[in-house]
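> Everything below, folded, please.
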Amino acid sequence: MGKLVNGEWKDTWYDTSETGGAFQRDTSKFRSWVTADGEPGPDGADGFKAESGRYHLYVSFACPWAHRALIFRTLKGLEQHIDVSVVHPDMLGDGWTFDTNFDGATGDRQGGRRFLRDLYTGVNPDVSGRVTVPVLYDTATNTIVSNESAEIIRMFNSAFDGLTGNTDDYWPKPLRGRIEEVNARVYDTLNNGVYKAGFATTQDAYEDAVVPLFDTLDWLEDLLGQNRYLAGDTLTEADWRLFTTLIRFDAVYHGHFKCNRRRIVDYPNLWAYTRELYQVPGIADTVRFDHFMRHYHYSHETINPHRIVPVGPALDLDAPHGRDKPRDQMGAA
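Predicted coordinates for the structure are as follows:
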């Protein structure tokens, strides 16, 4: 895993000795905004003007946070405006690398760097913290705009609309209160909850994570029996933030992170919903199970010391989802 300490790379795993065995995620370090006109973003941070070809997106196909950004790049028609570099799925002593000996790993297509950390130290030679994806990089000023996925997807949602003509809105004003409410629970107990369960180093810390995780899955199953989507009948960012965890759950989190009370395929509504979102045009191209399986099982030596990469599961994501049926028939497919 590793991290930067005052610009120097340290190969160190998460330290849970002071948290009772509980995993705590670092906060993102770069929090500026791309806006339509270059004015400051919603939190007053520096603004960068939306321009075609100016920004470069660094992602991992394995990472659910980076996957959010890839999905919004697709949904909003930004492929021709924002180029992408994909890191290698193995995250070992040097962290994310730009090695290309795995299908889909592109190398650094913007600057020819060897390690993702070189992007961080190139912007701030004294930076400290984890080196994470996604990263939205401004090639005009050679700086990192943001490495916070929740904010990058909101930039993609609206800032480039004037360039693309795509005005689809996954953060509509009338639903923002509900979206935020759902996001808060899903992030704490599920998006991050799988990591809190998987990276726990005591039984108590594990159970403190895994019990609310399945409480939330049960709640979502009930909710999706009543509503088409998490905020009602409108597909929003809340759905896509959930999707990147659901699509990895049975392949990775169920076994590798010991989230094994039930699988997503055991929840009729959640499984149909996962298939529906997967079948949205363009989304399947952002889903790489080979990267999922390789990254988690090969990179996490403390969890899987022999680095055996499982072969399964076999998931039929192209099966009819039935979510367009009347609500009393949802989940029956």
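> From here on, just use CA atoms for contacts and neighbour counts.
Fine.
> Pretty sure A197 sits against K258.
Yes: A197 is in contact with K258 according to Cα atoms under 8 Å; the separation is 7.1 Å.
> Mind checking which of those two has more residues around it?
Each of A197 and K258 has its neighbours counted (other Cα atoms under 10 Å); A197 has more, 27 against 15.
> burial of the closest residue in space to the more buried one that isn't next to it in sequence, as a residue count?
The shortest distance from A197 to any residue other than its chain neighbours is 4.7 Å, reached at Y206 (Cα to Cα, 6 or more residues apart in numbering). Y206 sits with 24 neighbouring residues when counted by other Cα under 10 Å.
> Just list what the strand or helix carrying Y206 packs against, helices and strands only.
Taking DSSP states H and E as the definition, Y206 sits inside helix 203-226. In this structure, helix 203-226 packs against helix 193-198, helix 268-278, with contacts taken as 3 or more Cα pairs under 8 Å, 6 or more residues apart in numbering; DSSP states H and E.
> Flag every buried residue along it.
Using 16 or more other Cα atoms under 10 Å as the test for burial, helix 203-226 gives 205-206, 208-210, 212-214, 216-217, 220-221, 223-225.
> rewinding a little: packed most tightly, which of the helices and strands packed on helix 203-226 would that be?
A comparison of the helices and strands packed on helix 203-226 by mean neighbour count, using mean count of other Cα atoms under 10 Å, puts helix 193-198 on top with a mean of 25.
> Which residue ranges of this protein form strands?
Taking DSSP state E, the strands of the chain run over residues 3-5, 8-10, 33-35, 47-49, 55-59, 83-86, 135-138, 143-146.
> Distance from the third one to the middle of the chain?
In terms of Cα atoms, centre = their mean, to the nearest Å, the centre of strand 33-35 is found 20 Å from the chain centre.
> Give me the residues contacting that strand.
40-41, 45-50, 145-146, 151-152, 155, 159-160 (Cα atoms under 8 Å, 6 or more residues apart in numbering).
> For the most centrally placed residue in the chain, which non-adjacent residue is spatially closest?
Centroid-nearest residue in the chain: W65, 1.8 Å away (criterion: Cα atoms, centre = their mean). Counting by Cα to Cα, 6+ apart, W65 lies nearest to S149, which is 5.8 Å off, once chain neighbours are set aside.
> Here is a second sequence; please produce its structure as well for comparison:
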Amino acid sequence: MSEDNSGSGYVTGGEYNRDSNYITDRITADGSSGWPVEAGRYRLVAARACPWANRSIIVRRLLGLEKVLSMGLTGPTHDERSWTFDLDPGGRDPVLGYERLQEAFLARFPDYDRGITVPAIVDVPTKAVVTNDFAQITLDFSTEWTAFHRDGAPDLYPERLRAEMDEVMQRIYTEVNNGVYRCGFAGSQEAYDAAYERLFTALDRLEERLTAQRYLMGGSITEADVRLFTTLARFDAVYHGHFKCNRQKLTEFPALWAYARDLFQTPGFGDTIDFPQIKEHYYVVHADINPTQIIPMGPDTSVWLTPHGRESLGGRPFGDGTPPGPVVEGEEVPADHGPGGIGHR
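As a prediction, this is how the structure comes out:
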């Protein structure tokens, strides 16, 4: 079955299961992992279309790691082999020289036969992949790359909250991030029905939680918010129709919708979202779900810029820190791909 290649999956008994067999190497401050944190040594390969990769783009920007960790972006679609660098001149990543991400995996593991997934971090000197463990990558940005954080970088993984955060993030992953896929790739009516109920039960609980507090962990943004946001940003554009998650739209959840807009309008979040790429990826790559590969015209994404009113709940988005500065030159989402631009289709 085709998947979004940001974690391949399989269906057993009609139920979708995500293959979580990643390369779990870590890049660490003390180098004990064999991969020491070094400025300029590594390249983050991501895709704006992919929710799992979108997390790494957001966290890298919030922490100000752009100058020490370069980023390569693939196009929104891929073939059976790999994500490809078709957005770059000549269709090759300008730093790695590769046409497809698969080459970095094969440079390290010549017999690699698992999913070629984003995000991935590549060692530039050897042009070989280091890790594609998306959940650990962003946590390590917060905890291992501290020497290179910008002045005013927020604490996205506060030690005093980690035990509770880990539980919250695990539920978000199983019930929401992966829950939409469980609906979309269900292989039987029974599996779909169960997945649908499970997803909306989780969203109802999040709606309740976010009615009384501005962010998932209280008054400031944490990694938990990043992880929920990338699914919410895709909900009405893709998951509601394409994945049949259609009990209601995100815009019909009062607290969740206001929360999502609050984050979207916060520097580091909405400025990483490319709605045309998101829609092209899902509706074209998942040909088993959408055989015609027709990309919907809607929804109108200008609604993401409407007032959200969440300031009334108080809090400071970046805690004791400050917002990130402007998007680094060359990493901007095209102006007509954002909310209200002609690219929202």
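> Send over the TM-score of the superposed chains.
For this chain pair, the superposition-based TM-score is 0.87 by TM-score structural alignment, normalised by the length of structure 1; 308 aligned residues with a Cα RMSD of 2.1 Å.
> Relative to structure 2, which residues correspond to the helix holding Y206 of structure 1?
Mapped onto structure 2 using TM-score structural alignment, helix 203-226 of structure 1 spans residues 189-212.
> In contact with the aligned partner of D236 of structure 2 in structure 1, which residues are there?
With TM-score structural alignment as the criterion, the equivalent of D236 of structure 2 in structure 1 is D250. Contact partners of D250 of structure 1, counting by Cα under 8 Å, 6+ apart, are R263, I264, V265, P313.
> if we go to 7 Å?
Contact analysis of D250 of structure 1 by Cα atoms under 7 Å, 6 or more residues apart in numbering lists R263, I264.
> Could you do G198 of structure 1 as well?
Shown in contact with G198 of structure 1 (Cα under 7 Å, 6+ apart): F257, K258.
> I'd like to know how far it sits from Y267 of structure 1.
21 Å (Cα to Cα, to the nearest Å).
> Hmm, H78 of structure 2 is touching F85, no?
No: the pair H78 of structure 2 / F85 is not scored as a contact, 9.4 Å apart, by Cα atoms under 7 Å.
> who's more crowded, these two?
F85 (26 against 18).
> which non-adjacent residue is nearest whatever residue of structure 1 lines up with that one?
In structure 1, the residue matched to F85 of structure 2 (TM-score structural alignment) is F98. Spatial nearest neighbour of F98 of structure 1, excluding adjacent residues (Cα to Cα, 6+ apart): G107 at 4.3 Å.
> right, and that neighbour touches D99 too?
Yes: contact criterion Cα under 7 Å: G107 of structure 1 and D99 qualify, at 5.9 Å.
> Pick out whichever of those two has more residues nearby.
Per other Cα under 10 Å, whichever of G107 of structure 1 and D99 has more neighbours is G107, with 22 against 18.
> Give me the aligned partner of the residue nearest to W65 of structure 1 over in structure 2.
Under the alignment by TM-score structural alignment, S149 of structure 1 pairs with F134 in structure 2.
> Distance-wise, check its match relative to A120 of structure 2.
Taken as Cα to Cα, the span from F134 of structure 2 to A120 of structure 2 is 8 Å.
> ditto for L106 of structure 2
Distance from L106 of structure 2 to A120 of structure 2, by Cα to Cα: 13 Å.
> Between these two, point out the one with more neighbours.
Under the criterion of other Cα under 10 Å, the comparison of L106 of structure 2 against A120 puts A120 first, with 26 against 16.
> In space, what's closest to whatever residue of structure 1 lines up with that one - neighbours in sequence excluded?
The alignment partner of A120 of structure 2 in structure 1, by TM-score structural alignment, is V135. Distance criterion Cα to Cα, 6+ apart; nearest residue to V135 of structure 1, sequence neighbours excluded, is N147 at 4.5 Å.
> Go ahead and confirm the one you found touches L136.
Yes: contact criterion Cα under 7 Å: N147 of structure 1 and L136 qualify, at 6.3 Å.
> In structure 2, point out the residues matching stretch 117-125 of structure 1.
Taking TM-score structural alignment as the measure, structure 2 aligns residues 102-110 with stretch 117-125 of structure 1.
> So for the matching stretch, what gets flagged as buried?
Those would be Q102, E103, A104, F105, L106, R108, for stretch 102-110 of structure 2 by 16+ other Cα under 10 Å.
> Can you tell me, leaving aside adjacent residues, what's nearest to the third one?
Think A104 of structure 2. A128 (4.6 Å).
> residues touching R73 of structure 1, list them.
E79, F156.
> aligned partner of it in structure 2?
Match for R73 of structure 1 (TM-score structural alignment): R60.
> ok, its match to G268 of structure 2 distance?
Note on R60 of structure 2: its distance to G268 of structure 2, by Cα to Cα, is 9 Å.
> ok, now L161 of structure 2?
L161 of structure 2 sits 22 Å away from G268 of structure 2, going by Cα to Cα.
> Ok, I221 of structure 2 next?
I221 of structure 2 is 11 Å from G268 of structure 2, by Cα to Cα.
> OK, contacts around the residue lying closest to D262 of structure 2 once chain neighbours are set aside?
With sequence-adjacent residues excluded and distances taken as Cα to Cα, 6+ apart, D262 of structure 2 is closest to H308, at 6.0 Å. Taking Cα under 7 Å, 6+ apart, we find H308 of structure 2 in contact with A258, R261, D262.
> Mind telling me what R247 of structure 2 corresponds to in structure 1?
Under TM-score structural alignment, R247 of structure 2 pairs with R261 in structure 1.
> Count the neighbours of that match for me.
Count around R261 of structure 1 with other Cα under 10 Å applied: 10.
> between the buried residues of stretch 102-110 of structure 2, which is nearest S20 of structure 2?
F105 (16.3 Å; Cα to Cα).
> Just give the closest residue to the closest one, not the sequence neighbours.
Looking at F105 of structure 2 with Cα to Cα, 6+ apart, the closest residue is V129, at 5.3 Å.
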